[in-house]
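Q: requesting a structural model of the entry that follows:
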Amino acid sequence: MSRILLVEEGEGAASVLLDELRRAGHEAEHIEDGAVALHRMLTSPPALTLLGVELPRVSGLQILEKIRARSDHPIIMLTARAQESDRLRGFDLGADDYVCKPFSPREVVVRIHTVLRRCSQRRHVARPSMPITFGTVRGCAILDGHYLPLTRRESLLLRALSQEPGRVLTRSKLLEAAFPEALDVNERVVDTHIKNLRKKLATVSAAHDWIRSVYGVGFAWESRARQDA
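A: This is a model prediction of the structure:
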């Protein structure tokens, strides 16, 4: 059983989700006020937080930013389907996942289990055991013992992705990592470099999809540890 915090305005909508969480065996608490929720997350963090965007006093995105400055506490954002900018901003700030309203309570429970499992694996897999290392020579990476010749952009992208296995990085975040000096580069250029990077990663293991696409958002690195779990 995990302790889940639901931070969302509206007692009626929250009650249905709370019932489903408890039915799934979780201990669930509901807070509507953003400032109260932030204090609770900092002083007595739950296993995972379901975080709405529009909240009294402190917004969900502000809470996310403050929490990420201190910890990697699992957070799933709850956003309206029309608020694409909020979803992208949430991933940029470090959200682990998002669920669009209106949502199925059962789907939320499944997302919770997925995020908790992913975060548990991320915490228990030590950095040295990661299947990828970067050599001192620019553009050199070694994946599962295989040498990968990379361009500078590919190397920067791969470093950014592999530093946080399982976490989705938006195109804008990856653009910052791979083109730190460029101001007028279109985000879609990231897709081109990811495509080339995937071809090189496939030479190591064609059966393993090292880079997972999240439609309309960005990409996540899938370590061998998670694939084999």
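Q: rest of the way, CA atoms for contacts and neighbours
A: Noted.
Q: distance between the ends of stretch 92-108?
A: End-to-end span of stretch 92-108 (CA to CA, to the nearest Å): 21 Å.
Q: burial of Ile4, as a residue count?
A: Residues lying near Ile4 (other CA atoms under 10 Å) number 21.
Q: again but with Glu107, I slipped
A: For Glu107, the count of nearby residues is 10 (other CA under 10 Å).
Q: quick one, what contacts His30?
A: 5-8, 14, 18 (CA atoms under 8 Å, 6 or more residues apart in numbering).
Q: give me the subset of these that lies in helices.
A: 14, 18 (DSSP state H).
Q: got the contacts of His30 as a markdown table, with neighbour count and distance to Met77 columns?
A: Formatted as a markdown table, these follow (neighbours: other CA atoms under 10 Å; distance: CA to CA, whole Å):
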| residue | neighbour count | distance to Met77 |
| --- | --- | --- |
| Leu5 | 23 | 12 |
| Leu6 | 24 | 10 |
| Val7 | 26 | 10 |
| Glu8 | 23 | 10 |
| Ala14 | 18 | 14 |
| Leu18 | 21 | 16 |
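Q: to compare against the first, here's the next sequence to fold:
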Amino acid sequence: MTVELVKHSASDTDVLWAARVSTAGEQSLDELGKDPERSRGLINFLMRDRHGSPFEHNSMTFFISAPLFVFREFQRHRAGWSYNEESGRYRQLQPVFYVPDESRKLVQRGRPGKYVFVEGTQAQQELVGRAMTDSYQQAYATYEEMLAAGVAREVARAVLPVGLYSSMYATCNARSLMHFLGLRTQHEQASVPTFPQREIEMVAERMEAHWAELMPLTYDTFNGNGRVAP
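A: Now for the predicted structure:
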């Protein structure tokens, strides 16, 4: 998975001036020149008591390359998000496909909402690699055959599987990202259990690492309050 932070306007001071406008009016802009560490308690109060709007006055844009099935889960997150994805109508899609490595647990045990994944056998790992590769090669060969015959890209792409890699820009604010992370990662400090698919969790972990550097106080209070979005 590829996750790059391509642009941002995000810092802990964004939370502070947005919050203090309610009592200080235009003087709240004084927060822009102050050390946000002195107001750690305010950020924690906002997070703990779920006063969420001050966490929306910032922006982060990520470039993400991942399989299509990851994007289809990703784009269920709509509030506070904007997306622009590579188009199979306007360009020939490249033969880059997802095959899980041996770190990907293959076997699901339990029922929905209360299940775990465990390592597969060597035979299962070999089957996944062989079957996926064969399927991808056949699908892409069919795609190229149709393109060579003059079939429109938007029609020919229908044969391609969801393991195909795509790319997109995703823009969000800290509040929407916290909601995403609360659902799409498992974390020891989380107060609510989650069961994300591992592939989208890999993307989420990389986004989280970028955000933690931009807004360290907000990130700490997010973790300290059970990783629940305000």
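Q: where does the TM-score land?
A: The TM-score (TM-score structural alignment, normalised by the length of structure 1) is 0.24; 104 aligned residues with a CA RMSD of 6.3 Å.
Q: still on that earlier bit, quick one: which of the contacts of His30 of structure 1 is nearest Gly52 of structure 1?
A: Glu8 (5.0 Å; CA to CA).
Q: for Leu181 of structure 2, give its distance to Ala148 of structure 2.
A: From Leu181 of structure 2 to Ala148 of structure 2 the distance is 43 Å (CA to CA).
Q: which parts of structure 2 are strands?
A: All strands of structure 2, identified by DSSP state E, fall at 2-9, 59-67, 81-85, 107-111, 114-118, 165-172.
Q: can you tell me the closest non-neighbouring residue to Arg22 of structure 1?
A: Distances taken as CA to CA, 6 or more residues apart in numbering put Ala28 closest to Arg22 of structure 1, at 6.4 Å, once the chain neighbours are dropped.
Q: count the neighbours of the one you found for me.
A: Using other CA under 10 Å, Ala28 of structure 1 has 20 neighbouring residues.
Q: surely it is in a strand?
A: Yes: according to DSSP: H, G, I helix; E, B strand; the rest coil, Ala28 of structure 1 belongs to a strand.
Q: and it, how far from Val109 of structure 1?
A: 12 Å.
Q: anything in contact with each of these two?
A: Common neighbours of Ala28 of structure 1 and Val109 (CA under 8 Å, 6+ apart) are Leu21.
Q: distance check, Gly60 of structure 1 against Val36 of structure 1.
A: 12 Å.
Q: please apply the same query to Glu29 of structure 1.
A: From Glu29 of structure 1 across to Val36 of structure 1, the span is 12 Å (CA to CA).
Q: that older thread, for the contacts of His30 of structure 1, could you give me JSON lines that also reports distance to Gly52 of structure 1?
A: Listed next are the contacts of His30 of structure 1 as JSON lines, based on distance: CA to CA, whole Å:
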{"residue": "Leu5", "distance to Gly52 of structure 1": "11"}
{"residue": "Leu6", "distance to Gly52 of structure 1": "8"}
{"residue": "Val7", "distance to Gly52 of structure 1": "6"}
{"residue": "Glu8", "distance to Gly52 of structure 1": "5"}
{"residue": "Ala14", "distance to Gly52 of structure 1": "11"}
{"residue": "Leu18", "distance to Gly52 of structure 1": "14"}
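Q: just the closest of the contacts of His30 of structure 1 to Arg226 of structure 1, please.
A: Closest to Arg226 of structure 1, out of all of these and judged by CA to CA, is Leu5, at 25.7 Å.
Q: might one say that the closest one is in contact with Glu29?
A: Yes: counting by CA atoms under 8 Å, Glu29 is a contact partner of Leu5 of structure 1 at 5.0 Å.
Q: what is the neighbour count of the nearest residue to Tyr147 of structure 1 once chain neighbours are set aside?
A: Leaving aside its sequence neighbours, Tyr147 of structure 1 sits nearest to Ala141 (CA to CA, 6+ apart; 6.0 Å). By other CA under 10 Å, 21 other residues sit near Ala141 of structure 1.
Q: brilliant, that's me finished.
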